[in-house]
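>>> heads up, no residue letters with this:
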């Protein structure tokens, strides 16, 4: 299959579709080095960041492998598009439910395994989060702190899962910063997570991590229940006409 320009206005999904098609039809077999980002961007008629994001998504699910200084290689012919679509369509509530699971275990492990370098980096990431003002900047800084906790866990699978998930968390936190109806945990709650990790207290770290997510999740669940009730009421009213 030959790569063709992506229609204007298309998302990264369109780039993913083309890259996956090259792999699925055997044009790029396992072990093959794929074209460089710059070449792919030119052939697809898209920005280099769009290509980079698509490659990163396929790398996180094991389809591609990036070898520093060498290039990107096909690692598997499996098609992860269903998983990627579900992730893209996940609600903010779905995102926070998953974040709760990741964050609690990441904090627990980080309290056991963190190094001095980990703590210094987490301090910097927390400072950046506290100082962020614009919604997009805040979303990125919040996601970076949570990823930093996962990286301090020392669990390679948890780290990769969190890296795969982090863009969705970034977007969710950006949306929450713009929506005053949904609260987000402030500096004190995040400081409690870092303090417990620094103290080497796994249980306190896990509890603090849960306390960061649970209040926001409770409001999201309440809003979802309200929307479901309104939809059911509207449906019943329509059926009674």
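Good, I have the coordinates. It should be emphasised that the depicted structure is a prediction, and the values quoted were computed from it without experimental measurement.

>>> all contacts plus neighbour counts: C-alpha atoms, from now on.
Fine.

>>> in the chain, which spans are helices?
12-24, 37-44, 48-60, 81-89, 92-113, 116-131, 135-152, 156-178, 187-198, 202-239 (DSSP state H).

>>> what inclination does the last one have with respect to helix 156-178?
Using axes from the mean of the first three to the mean of the last three CA atoms, to 10 degrees, the direction of helix 202-239 lies 50 degrees away from that of helix 156-178.

>>> Next: the fifth one.
Angle, helix 92-113 to helix 156-178, by the same axes, to 10 degrees: 130 degrees.

>>> Equivalent analysis for the shortest one, please.
Taking the same axes, to 10 degrees, one finds that helix 37-44 is oriented at 60 degrees with respect to helix 156-178.

>>> Provide a list of residues in contact with residue 170.
By CA atoms under 8 Å, 6 or more residues apart in numbering, the contact set of residue 170 is 136, 139, 140, 142, 143.

>>> Go ahead and confirm the second one touches residue 178.
Going back to what we said before, that points to residue 139. No. The pair residue 139 and residue 178 does not pass the contact test of CA atoms under 8 Å, sitting 10.3 Å apart.

>>> Who has more neighbours out of these two?
residue 139 (24 against 13; other CA atoms under 10 Å).

>>> what's the spacing between the more buried one and residue 37?
Distance, residue 139 to residue 37, by CA to CA, to the nearest Å: 26 Å.

>>> thinking again about what came up before, could you dump the contacts of residue 170 into TSV with distance to residue 187 added?
TSV is the format used below for the contacts of residue 170 (distance: CA to CA, whole Å):
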residue	distance to residue 187
136	17
139	14
140	15
142	10
143	14
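
>>> Skipping adjacent residues, who's closest to residue 144 in space?
residue 125 (6.7 Å; CA to CA, 6 or more residues apart in numbering).

>>> thought that neighbour was touching residue 140?
No. Using CA under 8 Å, residue 125 is not in contact with residue 140; the gap is 10.4 Å.

>>> List the residues that are in contact with both of the two.
With CA under 8 Å, 6+ apart applied, the contact sets of residue 125 and residue 140 do not overlap.

>>> A further structure is provided below for comparison with the first:
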């Protein structure tokens, strides 16, 4: 069994897995072995296998079904906008969110109506309450940030946010599952500060707070990727 090199572990793992698929090791519709089986076969850690599977799911080759496993959908990848997002690492996804949301927060501070502000506050309250699962946390957080983008009254930014949020949802869930971090008072305070800046029509602060929040998430994701790469190298 071939083992990946240290460079671009998840990309190489995805290529090795795709080669096995193209060789007919599994039939369309068949369930693939679990991460604990594939990881030693590919010579990488489980998290790298998970990322490789996510890449191939983004290409329409695999499908992850919650509670059931990973299944083969097709033998060849289909590359499109959705797959490019799903193949991106979480840091790249957060950087794209940063570009959308920092500007949207500034516009929301300048343009919001009373009704917009009420919608933002309701979404903030739901964000604090909807924590029964990681998926619920992601959905509530997305709804909160969308309320801010909508208050900016720029249809293009809203469309970009909706398209991007829908296609990056699984990646955000995977990031939280991997980190295993519960919501913190500091995280709540950051979001409250963003709402406060929007309420005061302080466009500069709203933008800077949104940017700082997403940069912190991005930096945390980069550190996780670095630690994961070191762990894979040590196990290789």
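Received, thanks. As the structure is a computational prediction, the values presented were derived from the model and not from experiment.

>>> Count the residues that sit near the residue mapped onto residue 114 of the first structure from the second structure.
Under the alignment by TM-score structural alignment, residue 114 of the first structure pairs with residue 112 in the second structure. When neighbours are defined as other CA under 10 Å, residue 112 of the second structure has 20 of them.

>>> Likewise for residue 166 of the second structure?
Other residues close to residue 166 of the second structure by other CA under 10 Å number 12.

>>> ok, now how distant is it from residue 17 of the second structure?
Distance from residue 166 of the second structure to residue 17 of the second structure, counting by CA to CA: 26 Å.

>>> before we move on, what about residue 42 of the second structure?
Counting by CA to CA, the gap from residue 42 of the second structure to residue 17 of the second structure is 8 Å.

>>> Looking at these two, which one has more neighbours?
Taking other CA under 10 Å, residue 42 of the second structure and residue 17 do not tie; residue 42 has more neighbours (23 against 20).

>>> residue in the first structure matching the more buried one?
In the first structure, residue 42 of the second structure lands on no residue (TM-score structural alignment).

>>> Let me know whether residue 42 of the second structure touches residue 13 as I believe.
Yes. Between residue 42 of the second structure and residue 13 there is a contact under CA under 8 Å: 6.5 Å.

>>> ok so, going back, tell me the contacts of the residue nearest to residue 144 of the first structure?
Counted by CA under 8 Å, 6+ apart, residue 125 of the first structure has contacts 141, 144, 145, 148.

>>> Can you find the partner of it in the second structure?
In the second structure, residue 125 of the first structure lands on residue 123 (TM-score structural alignment).

>>> Same check on residue 41 of the first structure?
So, by TM-score structural alignment, residue 41 of the first structure is left unmatched.

>>> ok, now how distant is residue 41 of the first structure from residue 190 of the first structure?
39 Å.

>>> One more: residue 112 of the first structure?
On the measure of CA to CA, residue 112 of the first structure and residue 190 of the first structure end up 18 Å apart.

>>> burial count for the closest residue in space to residue 146 of the first structure that isn't next to it in sequence?
Nearest non-adjacent residue to residue 146 of the first structure, counting by CA to CA, 6+ apart: residue 103, 7.1 Å away. Using other CA under 10 Å, the number of residues around residue 103 of the first structure comes to 26.

>>> again with residue 141 of the second structure
By the criterion of other CA under 10 Å, residue 141 of the second structure has 19 neighbours.

>>> Contacts only, for the counterpart of it in the first structure.
The equivalent of residue 141 of the second structure in the first structure is residue 142 (alignment by TM-score structural alignment). Residue 142 of the first structure sits next to 126, 129, 170, 173 when contact means CA under 8 Å, 6+ apart.

>>> How far away from the center of its chain is stretch 223-236 of the second structure?
The chain centre lies 19 Å from the centre of stretch 223-236 of the second structure; the measure is CA atoms, centre = their mean, to the nearest Å.

>>> Residue 113 of the second structure: neighbouring residues, count only.
Residue 113 of the second structure has 14 neighbours, counted by other CA under 10 Å.

>>> An error on my part: the question was meant for residue 81 of the second structure.
12.

>>> swap in residue 180 of the second structure?
Neighbours around residue 180 of the second structure, by other CA under 10 Å: 10.

>>> Could you do residue 235 of the second structure as well?
Neighbour tally, residue 235 of the second structure, other CA under 10 Å: 11.

>>> Report the contact partners of the nearest residue to residue 132 of the first structure once chain neighbours are set aside.
Nearest residue to residue 132 of the first structure in three dimensions, chain neighbours excluded: residue 138, at 4.9 Å (CA to CA, 6+ apart). Residues counted as contacts of residue 138 of the first structure (CA under 8 Å, 6+ apart) are 129, 132, 173, 174, 177.

>>> Verify the stated contact: the last one with residue 185.
No. Residue 177 of the first structure sits out of contact with residue 185 when judged by CA under 8 Å, with a separation of 10.6 Å.

>>> which one of those two has more residues nearby?
Using other CA under 10 Å as the criterion, residue 177 of the first structure and residue 185 rank with residue 177 on top: 19 against 13.

>>> now the more buried one, nearest residue through space, not along the chain?
Per CA to CA, 6+ apart, closest to residue 177 of the first structure is residue 135, 5.6 Å.

>>> quick one, what contacts that neighbour?
Counted by CA under 8 Å, 6+ apart, residue 135 of the first structure has contacts 173, 174, 175, 177, 178.

>>> Still touching in the second structure? Go through those.
Counting by both residues aligned by TM-score structural alignment, their matches' CA atoms under 8 Å, those that remain in contact in the second structure are 174, 177, 178.

>>> State the distance from the aligned residue in the first structure for residue 189 of the second structure to residue 127 of the first structure.
Here residue 189 of the second structure is matched to residue 188 in the first structure, going by TM-score structural alignment. Distance, residue 188 of the first structure to residue 127 of the first structure, using CA to CA: 12 Å.

>>> neighbour count winner among these two?
The neighbour count for residue 188 of the first structure versus residue 127, taken as other CA under 10 Å, is higher for residue 127 (15 against 11).

>>> wait, what's in contact with the more buried one?
Neighbours of residue 127 of the first structure in contact, by CA under 8 Å, 6+ apart: none.

>>> how close does it get to residue 121 of the first structure?
Counting by CA to CA, the gap from residue 127 of the first structure to residue 121 of the first structure is 10 Å.
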